[in-house]
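Undergrad: Sequence and predicted structure, then a few things I'm wondering about:
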Amino acid sequence: MSDVAPMEVDRPLRPALLRGWQRRCPNCGSGPMLRSYLKVRESCPVCGEALHHQRADDGPAYVTILIVGHILGPMILWAFVKWRPDPLVLTAVFSVGTVALSLWLLPRIKGAFVALQWSRRMHGFGSGE
């Protein structure tokens, strides 16, 4: 036959993304993926799945900025038109909201990026390394 190794097991995308969103191992779903705020573990402490292959880089930050901007941009406009607050009040309130939402979303989106790479066997996740 051919020298190409068949795909071992199907890796469904949706469960992997949900596990990544929860910052859990995309393989088993029970081991923590991150060892600090954004640092991905070398491997899962529960199932041993290697996670060092991940190449999330700037993608999660870009998507986080995109989502936060699309949520808070219209909210700022709405709040300004409805209540006409002092610009300093508007800036203070929405600055806190922007930082809080960004800090909450960033590790979850990074987990989803790693899970997507794992599910699609990208960057070494599919080769028996």
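TA: Yep, it's here. Numbers count the residues shown, from 1 in each chain.
Undergrad: can we go C-alpha only for contacts and neighbour counts from here?
TA: Will do.
Undergrad: The helix or strand T91 falls within packs against which elements?
TA: Secondary structure from DSSP states H and E places T91 in helix 87-119. In this structure, helix 87-119 packs against helix 13-21, helix 59-83, with contacts taken as 3 or more C-alpha pairs under 8 Å, 6 or more residues apart in numbering; DSSP states H and E.
Undergrad: what sits up against the shortest one?
TA: For helix 13-21, the surrounding residues in contact (C-alpha atoms under 8 Å, 6 or more residues apart in numbering) are 25-27, 29, 33, 108-116, 118-120.
Undergrad: What of stretch 50-66?
TA: So stretch 50-66 is contacted by 33, 40-44, 102, 105-106, 109-110, 113-114, 117-118, 123-125 (C-alpha under 8 Å, 6+ apart).
Undergrad: And the buried ones among these, selectable in ChimeraX?
TA: Applying 16 or more other C-alpha atoms under 10 Å to the contacts of stretch 50-66, the buried members can be selected in ChimeraX as follows:
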select :33,40,41,42,43,44,102,105,106,109,110,113,114,117,118,124,125
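Undergrad: hold the first one in mind and look at this next one:
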Amino acid sequence: MVAQDQTVPPPVVTGLKGLCPRCGKGHLFQGFLTMRPRCEVCGLDFAFADSGDGPAFFVMSIVGIVVVGLALWVEFAFSPPIWLHLVMWSALSIALSLALVRPSKGVLVALQYHHKAEEGRFKK
């Protein structure tokens, strides 16, 4: 539990670091993308955390813009053979995707906690 005098850590910072959105000390991930069941420091239950396809969408968008922009620039500036394009941009796409997916999932989970986001429900 977060003490009364302790401030809540900023959600983007804790998400990028993969830390608990409530205390900012415990780890959010058990594996590369597997969420822990709860924070080992404050005991926050991570059952609320469902980032869905959000991280994949943002990663695909960012990687796509970067890779296509660089590929066009390299093509017009240097005109390399197609096999070199395939090797360079495949490797860059994989590396950027792996580097960005975990921090983006952490940020989305932290923002979900910070804004108390839940599934939509109909009133009865």
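TA: Now that the structure is in, tell me what you want to look at. What you are looking at is a predicted structure, and each value in this text was computed from that prediction instead of being measured.
Undergrad: still on that earlier bit, the helix holding T91 of structure 1 maps to which residues in structure 2?
TA: Using TM-score structural alignment, the residues of structure 2 aligned to helix 87-119 of structure 1 are 82-114.
Undergrad: buried ones in that stretch?
TA: Neighbour counts over stretch 82-114 of structure 2 (16+ other C-alpha under 10 Å) mark 89, 93, 96-97, 100-114 as buried.
Undergrad: Against structure 1, what's the mean shift for that stretch, could you check?
TA: Its aligned residues in structure 1 lie a mean 0.5 Å from stretch 82-114 of structure 2 after superposition (mean C-alpha distance after the TM-score superposition for structure 1).
Undergrad: sorry, back to before: now the helices and strands packed on helix 87-119 of structure 1 in CSV, with distance to V89 of structure 1 and mean neighbour count?
TA: Formatted as CSV, these follow (distance: least, C-alpha to C-alpha, whole Å; neighbours: other C-alpha atoms under 10 Å):
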stretch, distance to V89 of structure 1, mean neighbour count
helix 13-21, 33, 20
helix 59-83, 10, 14
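Undergrad: Kindly reformat the ones you listed as JSON lines and extend each row with distance to H52 of structure 1.
TA: What follows is these, written out as JSON lines (distance: least, C-alpha to C-alpha, whole Å):
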{"stretch": "helix 13-21", "distance to H52 of structure 1": "15"}
{"stretch": "helix 59-83", "distance to H52 of structure 1": "17"}
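Undergrad: of all the ones you listed, which lies closest to G48 of structure 1?
TA: Among these, helix 13-21 comes nearest to G48 of structure 1, with 15.7 Å by C-alpha to C-alpha.
Undergrad: so that closest one versus helix 87-119, what angle?
TA: Helix 13-21 of structure 1 runs at 130 degrees relative to helix 87-119, counting by axes from the mean of the first three to the mean of the last three C-alpha atoms, to 10 degrees.
Undergrad: ok, average deviation of helix 13-21 of structure 1 from structure 2?
TA: Compared with structure 2 after fitting, helix 13-21 of structure 1 has a mean deviation of 2.7 Å; criterion: mean C-alpha distance after the TM-score superposition for structure 1.
Undergrad: Pull the number of nearby residues for Q30 of structure 2.
TA: Neighbours of Q30 of structure 2 under the rule other C-alpha atoms under 10 Å: 11.
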